[in-house]
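Engineer: show me how the following folds:
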Amino acid sequence: MDADTGLPVVGMIGAGQLARMTHQAVIPLGMSLRVLAASADDGAARVAADVEVGDHTDLGALRSFAADCDVVTFDHEHVPQEHIAALIADGATVHPGPDALRYAQDKRAMREEIARLGLPSPRWTPISTEADLAEFGVPCVVKTTRGGYDGKGVFVIEDVSDAAELLASGVDLIAEELVRLRRELAVSIARTPSGSTVVYPVVETVQSGGICTEVIAPAPNASPALIERARHIATTIADAVGVTGVMTVELFETADGLLVNELAMRPHNSGHWTIEGAITSQFEQHVRAILDYPLGSVETTAPVTVMANVLGGDSPIPPDERLRRLMSHDPAAKVHLYGKAERPGRKIGHVTVRGDTIDNAFARARTAAAILRDGIDTTTKEAT
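Structural biologist: Below is the predicted model:
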C-alpha cells in the first residue's frame, strides 16, 4: 500500500498509450499508476510519477518492478509466460494471470480454446509447409501465432507461392479462411477475481489496412438477438479462461451469425470511446476489476459515441496549430494525444465525438481526426 494514501499501488508492465490512459483514469481514485517503461520517452512514462525503466523480457527487471506493487497488470501481451509464472511464485499478484493471458499471446491456443468451448470461429488449421497451405486452400489469411497486432503478422495469401518466404522463416503459423463478413464488431467485458462481470455495449469497428480507424458505440442496427449472442460469447470465454480485468472479443458478423476473430486481455482500442461515452471508462474498470473492487456502471452517456484514431501523417503544419484548428472547428470534440513522436501511419492519438445521430457523430469524428493529422479537413479537402 502507498504509505501516504493508504491505497493500493497498481503497476502496469508497458508504458504505451494504454498505460497512459489508465494512469489518467486512476488519478481521481487517489492513485498514481506505477509503470515499467522500455524508455523514459514512452507515453505513460511522460506523465506518471512512478516510472521504472526496464525490458519486459528481463525477469530481473520484472521482479524489481513487481516488488513495489500490490497488483501487476499489462499494457501489452508480450511478457513471457514463464516470467509471469515466476512473479506469481515470488508472491506477486498478477492480473490477468498466465493461464488466461496465453489465449491472447498464442492464436493457435486461442483457436483451440474457442473450439473446445463450442463457440464459432473461422475455419482454420496450423500450417508449416506449402503443402499444408495448398491442402487448406487459397485465398486465405495466414497469421503468425505470436506477436501480431494492428495488422502486423497477418497476411492475405492469394497463391501458395505468396507464402513461401513466410513458411521458410520457421515462424509458427496458422491459416484461416477468408471470411465473407458484413462488418466487424467488438464487445468488452470486465471480470473481477471473485467472478463479478459487467459487459459494455457491442460496438462496430471500422478497419483500414488492418488498423482500426473508427469505432461506433453502440453498434448500429444490432438486433437484440445479436447483442445477446455477443454478450454470451464474451461471458463464456471470460469465465472459462478465468480472465481478470478487461477482455475484448473481436467479432466478425457474417450472414450466418458471429465468429470470434481475436481476444485481447487488457483495455483495447475498441473501448477508447468509453472515456467520454460511458459512465465508467474501460481504464477505470480495468483497475477496479484487478483490485476486486465493485465494478462501475457501463451505461452510455449519449445516444451515439464515435471514436476515430489519429494516425501520423506528413503534414508541414505543426501539431500545435493542428490542435488549435480542430478546437476552433469542433469545440465539443474530445482529443487524446499519446505523447508519441509522429510518423506516417503510426497511431498517435484518438478523438471522440458524442451525438444524437450516427451520421453526424461519425462525420464529425472522421473530420476531427483528419484535421489532427493534416491540419485540414481532408474529408472535404477544405482548409479549416
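Engineer: can we go C-alpha only for contacts and neighbour counts from here?
Structural biologist: Fine.
Engineer: list the contacts of Gly147.
Structural biologist: Gly147 makes contacts with His78, Gln105, Gly153, as judged by Cα atoms under 8 Å, 6 or more residues apart in numbering.
Engineer: second input sequence below; structure requested for side-by-side comparison:
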Amino acid sequence: MDQRKTTRPVVAVIGGGQLARMMQESAIALGVDLRALVESRDGATGQVTVNSIEGTPSDDALVDALVDGADVLTFEHEHIPQSLLTRLAPHIPIEPSAASLLFAQNKLAMRQRLTELGIPCPQWARVTSVDDVRAFGDRVGWPIIVKTPTGGYDGHGVRVVDDASDVAQWLSERSELLAEEKVPFTSEVAALLARSPSGEIRSWPVATTEQVDGVCSVVTAPASGMSDQVVNSAQDIGERIARELGVTGVLAVEMFVVGQGDNQHVLVNELAMRPHNTGHWTIDGAVTSQFEQHLRAVLDLPLGDTAALRPGASTVMVNLLGSSLPDPARALPAALAAGGPRARIHLYGKEVRPGRKLGHVTVIDEDAAAARAAAQRAVACLRGE
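Structural biologist: Below is the predicted model of the structure:
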C-alpha cells in the first residue's frame, strides 16, 4: 500500500533559510508535514522544523532520505544541481521542474528564452572575451552591467563595468558571462504569482520594490506611482512567463520601470521560482500568503485568494539588514513601541552578520508614508539604533 495515500501530505524542501522557515508556519496551519534539508540544525529552518535533515544537496544519501515517502519536492533556493533533479525526477514530483528551474538558475538561459518569447528585457549579450565585452559596451553605451550566469544573488555576481578590462579576471575564471545594458530605470516593480501543475494561476497585486546595494530593502503593495498600464503589463508578463516556462509554485518576476508618462514600460530583470523577499508583505497583507500558496501549488491543491486584506490601504514591508545587537529580539520592546500597534515583526533566528537579512517589519495603513515610517522606526530599533 502506498503510505502517502494514508498519511498527511509530506512536502520535502531543500534549503534551511528564512523561506523554508516561513513555509513551516503555513505547513502547520494546513496540516502538512514539511521535511527540510537544512545546512544547520540551529539555522533559520532547523530551529523550527522538527522533521529536518542536516546536510547539503551534494549528499545523495541524505537527499534520498529527504524525499523518501514525500508527495513532492520543492526548494527555497535555486542552487540545486540539474544532475540531482534528473536523478530524482522518475521517483517523485518536482515542483518547479528541472526544465523550468533552469531559467532561474542560469541568467543566460533565461535571457535567451525570454527574448525568443518576445518578452521585454534589457539589451544583453553572451560574452566570452574582453573583446566581446568591449564590443557590447561600445554598442549599447558605457557603463554596462556584467553578471555571472549562475550562483549570484542579492547583488553578488553583479558588477557595473566602465571598461572591458574590469572583467578580465572574471573571464579568466569563467567561460562566459552575461553583459547587459545599464537600464535608466525610474523605479522597480515585482509581479508575484503562483501556478499549480493543473495550470491554475493567481496573482497578487504588483508591488514597488527598492534596493540598497543590490539587496531588497523596502516593498510597497500595491505598487505606488505606477500607471494602470504599467501594473497590468507587469502582471500579464509574470503570468505569461509562468505559462510559457511551465513554472509551478510561486514565481517572482522583478522588473525595471523605464520611461515617463505614456512611454512608461517594464523590462524583466530577474526571475525567482520560489517564495521571494518581494512577497513577504503577503503574510500580513493578503488573504493568502505566498508561503501557504506555494504549498498549495506544489501539492496541486486549489489556490487561495490573493486579494489585499485591506483594499485601499498600503502594505509596506521593510527588511532588517544587519544589526549591532547580538540578537535583534532583545530590542522587541522598543521596536514594538516605535512601530506602533500595527507593526508586525518577523525575525528569522539567524546569526547576526553585517548586511544580512535578519527579519522584516510590515505595517498596513491607508497612508503609505505613515506605514513606511512606522516600519522603519521598528527596524531601526532592531538594528540597535
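Engineer: would you list the contacts of Gly147 of structure 1 in TSV and tack on secondary structure, neighbour count and distance to Ala225 of structure 1?
Structural biologist: Listed next are these as TSV, based on DSSP: H, G, I helix; E, B strand; the rest coil; neighbours: other Cα atoms under 10 Å; distance: Cα to Cα, whole Å:
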residue	secondary structure	neighbour count	distance to Ala225 of structure 1
His78	coil	17	35
Gln105	helix	24	30
Gly153	coil	14	33
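Engineer: in space, what's closest to the corresponding residue of structure 1 for Ala191 of structure 2 - neighbours in sequence excluded?
Structural biologist: Using TM-score structural alignment, the equivalent of Ala191 of structure 2 in structure 1 is Val187. Leaving out its chain neighbours, the residue that sits closest to Val187 of structure 1 by Cα to Cα, 6 or more residues apart in numbering is Val202, at 4.8 Å.
Engineer: now the equivalent of the one you found over in structure 2: how far from Val266 of structure 2?
Structural biologist: Mapped onto structure 2 by TM-score structural alignment, Val202 of structure 1 lines up with Val206. According to Cα to Cα, to the nearest Å, Val206 of structure 2 and Val266 of structure 2 sit 12 Å apart.
Engineer: before we move on, what about Gly246 of structure 2?
Structural biologist: Relative to Val266 of structure 2, and taking Cα to Cα, Gly246 of structure 2 is found at 22 Å.
Engineer: the more surrounded of those two?
Structural biologist: For Gly246 of structure 2 versus Val266, the count of surrounding residues by other Cα atoms under 10 Å is larger for Val266: 24 against 18.
Engineer: show me where structure 1 has its helices.
Structural biologist: Using DSSP state H, the helices of structure 1 run over 17-26, 59-66, 81-89, 98-105, 107-116, 130-136, 164-168, 224-241, 274-277, 282-290, 319-329, 358-374.
Engineer: whereabouts in structure 2 does the fifth one align?
Structural biologist: So the one you mean is helix 107-116 of structure 1. With TM-score structural alignment as the criterion, helix 107-116 of structure 1 aligns to 107-116.
Engineer: likewise the longest one?
Structural biologist: Helix 224-241 of structure 1 corresponds to residues 228-245 in structure 2, going by TM-score structural alignment.
Engineer: so how much does the matching stretch differ from structure 1 once superposed?
Structural biologist: After superposition onto structure 1, stretch 228-245 of structure 2 sits on average 1.1 Å from its aligned residues (mean Cα distance after the TM-score superposition for structure 1).
Engineer: list the buried residues in that stretch.
Structural biologist: Val230, Val231, Ser233, Ala234, Gln235, Ile237, Gly238, Glu239, Ile241, Ala242, Leu245 (16 or more other Cα atoms under 10 Å).
Engineer: which neighbours do Val206 and Val266 of structure 2 have in common?
Structural biologist: When contacts are counted by Cα under 8 Å, 6+ apart, Val206 of structure 2 and Val266 are jointly contacted by Ala234.
Engineer: ok, back up a step: distance to Asp41 of structure 1 added to the helices of structure 1, as TSV?
Structural biologist: Shown next, in TSV, are these (distance: least, Cα to Cα, whole Å):
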stretch	distance to Asp41 of structure 1
helix 17-26	12
helix 59-66	18
helix 81-89	25
helix 98-105	26
helix 107-116	31
helix 130-136	42
helix 164-168	33
helix 224-241	34
helix 274-277	24
helix 282-290	21
helix 319-329	18
helix 358-374	21
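Engineer: which of those sits most buried?
Structural biologist: Of these, the one with the most neighbours on average (mean count of other Cα atoms under 10 Å) is helix 282-290, at a mean of 26.
Engineer: and that one, how far from structure 2 on average?
Structural biologist: Averaged over the aligned pairs, helix 282-290 of structure 1 sits 0.4 Å from structure 2 after superposition, using mean Cα distance after the TM-score superposition for structure 1.
Engineer: now that helix: which residue numbers in structure 2?
Structural biologist: Going by TM-score structural alignment, helix 282-290 of structure 1 sits over residues 290-298 in structure 2.
Engineer: list the contacts of that stretch.
Structural biologist: If you take Cα under 8 Å, 6+ apart as the criterion, stretch 290-298 of structure 2 is touched by 11, 19, 22-23, 26-27, 72, 74, 95-96, 194-197, 248-250, 274-275, 279-280, 282-283, 302-304.
Engineer: sorry, back to before: thought the match of Val202 of structure 1 was touching Leu193?
Structural biologist: No: the pair Val206 of structure 2 / Leu193 is not scored as a contact, 9.3 Å apart, by Cα atoms under 8 Å.
Engineer: on that earlier part again, ok, which of the helices of structure 1 comes nearest Thr301 of structure 1?
Structural biologist: Between Thr301 of structure 1 and the helices of structure 1, the shortest separation by Cα to Cα is 5.2 Å, and it involves helix 274-277.
Engineer: how much does that closest one stray from structure 2?
Structural biologist: Helix 274-277 of structure 1 sits 0.2 Å off on average (mean Cα distance after the TM-score superposition for structure 1).
Engineer: helices and strands around that helix, which ones?
Structural biologist: Contacts defined by 3 or more Cα pairs under 8 Å, 6 or more residues apart in numbering; DSSP states H and E place helix 274-277 of structure 1 against helix 282-290, strand 347-355.
Engineer: need those in a markdown table (columns: distance to Val51 of structure 1).
Structural biologist: Compiled in a markdown table, those are given as follows (distance: least, Cα to Cα, whole Å):
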| stretch | distance to Val51 of structure 1 |
| --- | --- |
| helix 282-290 | 18 |
| strand 347-355 | 21 |
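Engineer: quick one: closest of these to Ala302 of structure 1.
Structural biologist: So among those, strand 347-355 is nearest, using Cα to Cα, at 6.1 Å.
Engineer: corresponding residues in structure 2 for the closest one?
Structural biologist: Under TM-score structural alignment, the match for strand 347-355 of structure 1 in structure 2 covers residues 357-365.
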